[in-house]
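Chemist: Here is my input, please return the structure:
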Amino acid sequence: MSNERVYFGTYTKKASQGIYTATVNTETAELSNVAVAGKVDNPTYLTIDPTNSYLYSIAKVDGKGGIQSFKINDDATLTPLNNISEEGAPPCYVAINNAGNVLYTANYHRGLIDSVALNEDGSIDRVVSRDAHEGKSINPERQDKAYAHYSDLTPDGKFVLGVDLGTDEIYSYKVNGAELERVAILSVKPGSGPRHLVFTKDGETVYIMTELSNEVIVAKFNKETGGLVVKQTIYSLPEDFKGDNKGSAIRITPNEKTLYVSNRGYDGITAFDIAADGTLSVKQFISSFGVGPRDINVNAAGTVLIAANEGTGTATSYKINAESGELTAVSKEVSVPETVAVSFLNNIN
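Modeler: Next up is the predicted model:
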């Protein structure tokens, strides 16, 4: 039996104590042994360094917003190293580069994209570069100003893309050491509310999940200029679904044959087949077996998908069919209080 370690980020407004850990069987997809790994307020997103030695989380520290670093222990518990924080809301997204020496964050409420230097001992140094988004779009309730929701590297590490739900834009930044230089902006359909994205390994195709229009945007990425060109937009919900919904997470299998997105309101996961030209077609709709699947993630072997259901405080694990990419639910209603993020130990996302 092959077990793999997984970590869950949470809100800590009710019952959660911070970051939780569990084990998942990579062959059967059974999820078990949920336990508190590290105590911290509102660790709503996580990233793990390439050596699996350190974990970084969003955090609220003494009423301020920031990032917390942890050492990952052999027993899967987390030892706090240090944090940085400042007045205002914390970021909503954190990612790490392949060298393990720079973090990238997106701050939803403040509309900021930051790069943050790390020390050799895994502790956090300081904010090195900051870009403040400006603007708004057509939804007066959700797009009255900039809301940066995502910032992460392209596969070759030469650019960082920042996704802004409030302005309907994807910003491209050239990476100069730890500094970020804005070089291009893609404006998508007004009211889309782009949220998160994933790349193909060759860095040429990007899939963007929208929160407000519940669509996946397929775009071509120029690896020389950082520019993006839209080639397809596809709806991610059943055509007969009539309720309110917020698109959330987006992930791709390691073999790049299947793309998954989660939807809150519909409370399900949509699987798409990826064609040779990168375009998508709907493969499967399946329940999240909980309320509000805010995050989903796929393990590095491409055998397991886990959904974090914020509304019910539960996780659901699925076995991935190696050939078709279709999902079969295995563990349902596994208690993980206020869970909103999923990270596998051997993944850098």
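
Chemist: make it CA atoms for all contacts and neighbour counts henceforth
Modeler: OK.

Chemist: what are the ranges of the strands in the stretch 151-300 of the chain?
Modeler: Taking DSSP state E, counting those that start in this stretch as the test, the strands found in the stretch 151-300 of the chain are 159-164, 169-176, 179-187, 194-199, 205-210, 215-221, 228-235, 246-252, 258-264, 268-274, 280-287, 293-298.

Chemist: Please give the structure of this sequence too, so both can be compared:
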Amino acid sequence: MAYLLNQIPYIELNRTWAGIRKGESLQLEGNYFAFGQNLGSSFQWSSSDPSVASVDSNGLVSGIGNGKVTIRATASDGRATADSNITVYSGYVYTTFNLDNLVGQLTQNASTGILSPTGTIGAGAGSDPNGIVTDPAGKFLFTGNFGNATISQFTINQTTGALTPNATFTSPAGTNPRNLVVTPDGKYVYLASEGTQSIRAFAINADGTLSFINSYSTGIGHSQIQISRDGNFIFFLSSSFTELVSYRINPSDGTLTQAATSPTFANDFSGNVATHPNGNYLYVGSFPAITVLSFDSVTGNMNFVESETHSMGINGSAIHPNGRFYYTININEGSISCYMIDPNTGRLSFNFTLSVLFPSSLRFMVIDPTGRYAYVAENNGTNMFQFSINQTTGELTSMGTVNLTYRQWNLTFL
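Modeler: This is a model prediction of the structure:
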């Protein structure tokens, strides 16, 4: 059997994923194996979207524009291929200062990962901005405004990252808008409208304004919403809070249809959902145990994998780009927990819990596309927390805080 397996040609790349800052480059290299022999490192290289990242004949990848792209190496005889998933980023963090009706911008130091505040802009009087998201191309930014039932619409300066209110500044969003997600193709926005107990769907116009598509009743008022990695499904808690519901996105018009409901799990109200980079697993921040579900990206069906006792209130979470570490933001305990992920089964094993600040109101975490740095928003104080990440162990090391003058509700990385 081992002899037969060795007959299958394959390519090993030095990077199967990476984050590249816009305007910079990364050298991809590989080796081609067949019949138990290394047959060389000469490939045909291609990019799934040259407007995001180009690749030359030697595997040098250049970051052109914000977004995600697949770089493919094809053996000269055409018998094997290998992919590297690349994210091109600008190095900006945007955060909502909900109590002050503002949006803040920070710029990441490319060498150290340290953030520097670079500006604030109003989200509108009485807006109370909560959720925040950019389109994948990095042209537009949207906030869900809990206080005045709108979504604020901004354009992003492609050189500085500065925000400018769009000509049409707000879009009606139902009562108490919360978090938002955007499809990977940048066509649609989906909003958790807590007060109207619904998911609201919008189309993104060419100028960055939103056009309302429809509202879909969920039977519960909730702040959390998630989208599948391929952009084909929305996830939202059921009306009992004890199942996860998947909704299929119609790619031609953005409408939603309910696809499936997960097996029942124990839960109080928590509903934060994280998706694994391979698209096959979902992690529900349920209480008192984290629920792990497998996900069928064709049907939208979900099946139970395991529950992992956690007994802490999860407000936000993040999965490392390498797919090996799952971090939970424990809002009541002022801590961050890390679990190791088996990417083949989706199962978790406890790694550590890091006490950050107590009492506090830690909210959400973002990890930069290189996987080297993480940032956490905090709503009791004015400091944002900064960490470096050991990509082998998942360990978080504090890089100190950055004082933003205002309390943060959520954040996003571009």
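
Chemist: how about a markdown table for the strands of the stretch 151-300 of the first structure, with distance to D152 of the first structure and mean neighbour count added?
Modeler: Formatted as a markdown table, these follow (distance: least, Cα to Cα, whole Å; neighbours: other Cα atoms under 10 Å):
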| stretch | distance to D152 of the first structure | mean neighbour count |
| --- | --- | --- |
| strand 159-164 | 5 | 28 |
| strand 169-176 | 10 | 22 |
| strand 179-187 | 12 | 16 |
| strand 194-199 | 9 | 26 |
| strand 205-210 | 12 | 26 |
| strand 215-221 | 14 | 22 |
| strand 228-235 | 15 | 16 |
| strand 246-252 | 13 | 24 |
| strand 258-264 | 18 | 27 |
| strand 268-274 | 22 | 22 |
| strand 280-287 | 23 | 17 |
| strand 293-298 | 16 | 27 |
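
Chemist: Tell me which of those strands lies nearest to D74 of the first structure.
Modeler: D74 of the first structure sits nearest to strand 293-298 of all the strands of the stretch 151-300 of the first structure, at 22.6 Å, using Cα to Cα.

Chemist: Give me the helices and strands touching the helix or strand immediately after the closest one in the chain, please.
Modeler: Counting by DSSP states H and E, the next helix or strand C-terminal to strand 293-298 of the first structure is strand 304-309. Counting contacts by 3 or more Cα pairs under 8 Å, 6 or more residues apart in numbering; DSSP states H and E, strand 304-309 of the first structure is packed against strand 293-298, strand 314-320, strand 339-344.

Chemist: any chance of the strands of the stretch 151-300 of the first structure in CSV, with distance to A22 of the first structure too?
Modeler: Shown next, in CSV, are the strands of the stretch 151-300 of the first structure (distance: least, Cα to Cα, whole Å):
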stretch, distance to A22 of the first structure
strand 159-164, 30
strand 169-176, 34
strand 179-187, 35
strand 194-199, 25
strand 205-210, 27
strand 215-221, 30
strand 228-235, 33
strand 246-252, 20
strand 258-264, 21
strand 268-274, 21
strand 280-287, 22
strand 293-298, 14
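
Chemist: Among the ones you listed, single out whichever gets nearest to Y45 of the first structure.
Modeler: Nearest to Y45 of the first structure, of the strands of the stretch 151-300 of the first structure and by Cα to Cα, is strand 293-298 at 9.4 Å.

Chemist: ok now the closest one, how far from the chain's centre?
Modeler: 8 Å (Cα atoms, centre = their mean, to the nearest Å).

Chemist: hang on, the earlier thing: quick one: which of the strands of the stretch 151-300 of the first structure is nearest L118 of the first structure?
Modeler: strand 179-187 (13.2 Å).

Chemist: quick one: which of the helices and strands packed on strand 304-309 of the first structure is nearest S331 of the first structure?
Modeler: strand 314-320 (5.1 Å).

Chemist: Confirm that G208 of the second structure sits in a strand.
Modeler: No - the assignment for G208 of the second structure, made by DSSP: H, G, I helix; E, B strand; the rest coil, is coil rather than a strand.

Chemist: you'd agree it is up against I156?
Modeler: No - at 9.9 Å, G208 of the second structure and I156 do not qualify as touching, with contact defined as Cα atoms under 8 Å.

Chemist: Please identify which of these two sits among more neighbours.
Modeler: G208 (21 against 18; other Cα atoms under 10 Å).
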